[in-house]
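> Quick one, structure for this:
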Amino acid sequence: MSLKPNVSQADHAQGNSEADLVIVEYGDYQCPYCGAAYPVLKELIKEFGSQIKFVFRNFPLSEMHQYARPAAIATEAANLQGKFWEMHDAIYENQQDLNNNLLMRLAEKLKLNIPQFEKDLEDTALAEKVDSDFESGIISGVNGTPSFFVNGKKFDGGAKDLFELLRENTGN
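Take a look at the predicted model:
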């Protein structure tokens, strides 16, 4: 399966925006497997950040995880204040305590403008962004989280396998 649509300005990316290697994760903020992959991916970005572009797309499995979608919307609201990755990281680092109160506490800890954040949480455009990420995952053949794509092709492995792949590709 291949990634649809291709990575664009609408995506949240870190690392080297010009990199030849583009890794896309479809993730759910409440998924324990995504939680387990998070430190591995942090390490991956630390080691290979200059050689890869890492993209995160929302794929909240709302039927199983009641806080996954609110968390995704909260990261989009934080993004409007320039703190997408800070909120993304903070949620994964506190995943075991995830609920609506935690999202507000993290927003305060990240020194977001809270009235603005609360207003943005209600913005349908943010819910639509989360839904469009989710739909792109469905079209791309994502059936669980985390799911990874490397240069537009579905990657049949986990975060640790990505390490192996990058070591082979970069000669590290």
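
> When you work out contacts or count neighbours from here on, use the C-alpha atoms and nothing else.
OK.

> Check the gap between Asp97 and Ser132 for me.
27 Å (CA to CA, to the nearest Å).

> Likewise for Leu165?
Leu165 is 29 Å from Ser132, by CA to CA.

> So for this protein, which residue is the most central one in space?
Phe56 (3.2 Å; CA atoms, centre = their mean).

> check contacts around that residue.
11-13, 24-27 (CA atoms under 8 Å, 6 or more residues apart in numbering).

> ranges for the helices of the protein?
32-48, 68-79, 84-93, 100-109, 114-121, 124-139, 159-170 (DSSP state H).

> deepest of these, which one?
helix 68-79 (a mean of 25; mean count of other CA atoms under 10 Å).

> how big is the angle separating it from helix 114-121?
130 degrees (axes from the mean of the first three to the mean of the last three CA atoms, to 10 degrees).

> and for helix 68-79, what are the contacting residues?
Contacts of helix 68-79 (CA under 8 Å, 6+ apart): 28-31, 58, 60-62, 83-85, 87-88, 91, 100, 103, 107, 112, 117, 120-121, 126-127, 130.

> swap the cut-off to 6 Å and go again
28-30, 60, 84, 87, 117, 120-121 (CA atoms under 6 Å, 6 or more residues apart in numbering).

> To compare against the first, here's the next sequence to fold:
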Amino acid sequence: MKRHDEIGNDEHVRGPADAALTVIEYADFQCPYSARAHLALRDLDGRFGGIRLVFRHLPLAHLHPLAELAAEATEAAASQGRFWDMHDLLFDRQRHVRDEQDFAVLAERLDLDIERFRAEMLERRHRPRVQADAERAHRDGASRTPTFTINGLRYRGDSDRASLESALSEALGR
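You can find the predicted model right below:
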């Protein structure tokens, strides 16, 4: 069994492999706190000379009815090499995603092969990947979003910019 801070070859990783900070994030594309953390981490990336971000799905479908489909949409985009583009777009356009058709609109905006994207979404091809991440989240003790591990230690603070900046600075000092 993988430890929560071990990073597998099939994971979604952005940032330099030799970054001084590695952040593992469990998030939900429909969660406003995950969206806030996305903006904060994007803003803080340059301040810390590049953050290695590992993204894992934790869709909270009981709170956000489109959360699982949003996660699957990123995986459908990933199958075309565009995970991070869809990731960013879903967080940036979170308030505008109101139904299943909006995922196809975003896929078109990214110039994905729309027929392939729609087929993968319709057959729920990427659901097992999303469910595996969610199961791992529960094994790792993550039950809310966003949940972070920073340089191997669980972060229990808020997802706002100031709190994350403080935690990242503290992690660099260790």
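
> preserved in the second structure, out of the contacts of Phe56 of the first structure?
Retained in the second structure by both residues aligned by TM-score structural alignment, their matches' CA atoms under 8 Å are the following of the contacts of Phe56 of the first structure: 11-13, 24-27.

> could you measure Asn100 of the first structure against Thr124 of the first structure, distance?
18 Å.

> ok, now Asn79 of the first structure?
15 Å.

> Next: Leu106 of the first structure.
22 Å.

> do Asp97 of the first structure as well
26 Å.

> likewise Gly82 of the first structure?
Counting by CA to CA, the gap from Gly82 of the first structure to Thr124 of the first structure is 19 Å.

> Same check on Leu98 of the first structure?
Taken as CA to CA, the span from Leu98 of the first structure to Thr124 of the first structure is 22 Å.

> re earlier: tell me the one of the kept ones among the contacts of Phe56 of the first structure nearest Gly137 of the first structure?
Gly137 of the first structure has its nearest neighbour among those in Tyr26, at 7.0 Å by CA to CA.

> thinking again about what came up before, what is the nearest of the contacts of Phe56 of the first structure to Lys46 of the first structure?
Ala13 (14.1 Å).

> Please work out how many residues are found near the closest one.
Counted with other CA atoms under 10 Å, the neighbours of Ala13 of the first structure add up to 21.

> Hmm, Ile52 and it touching each other?
No: look at Ala13 of the first structure against Ile52 with CA atoms under 6 Å: they stay out of range, at 9.9 Å.

> I only care about the contacts of Phe56 of the first structure that end up buried; give me the PyMOL line for that.
In PyMOL syntax, the buried subset of the contacts of Phe56 of the first structure is picked out as below (16 or more other CA atoms under 10 Å):
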select buried, resi 12+13+24+25+26+27
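
> Serialize the contacts of Phe56 of the first structure to TSV and add fields for distance to Gly158 of the first structure.
Output for the contacts of Phe56 of the first structure, formatted as TSV (distance: CA to CA, whole Å):
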residue	distance to Gly158 of the first structure
Asp11	21
His12	20
Ala13	19
Val24	12
Glu25	10
Tyr26	12
Gly27	12
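
> In strands only, show me the contacts of Phe56 of the first structure.
Counted as lying in strands by DSSP state E, out of the contacts of Phe56 of the first structure, are 12-13, 24-27.

> Of all pairs in these, which one is the farthest apart?
Ala13 and Gly27 (13.7 Å).

> tell me the contacts of the residue lying farthest from the centre of the first structure?
For the first structure, the residue at maximal distance from the C-alpha centroid (CA atoms, centre = their mean) is Gly171, at 26.7 Å. Contacts for Gly171 of the first structure (CA under 6 Å, 6+ apart) come out as none.
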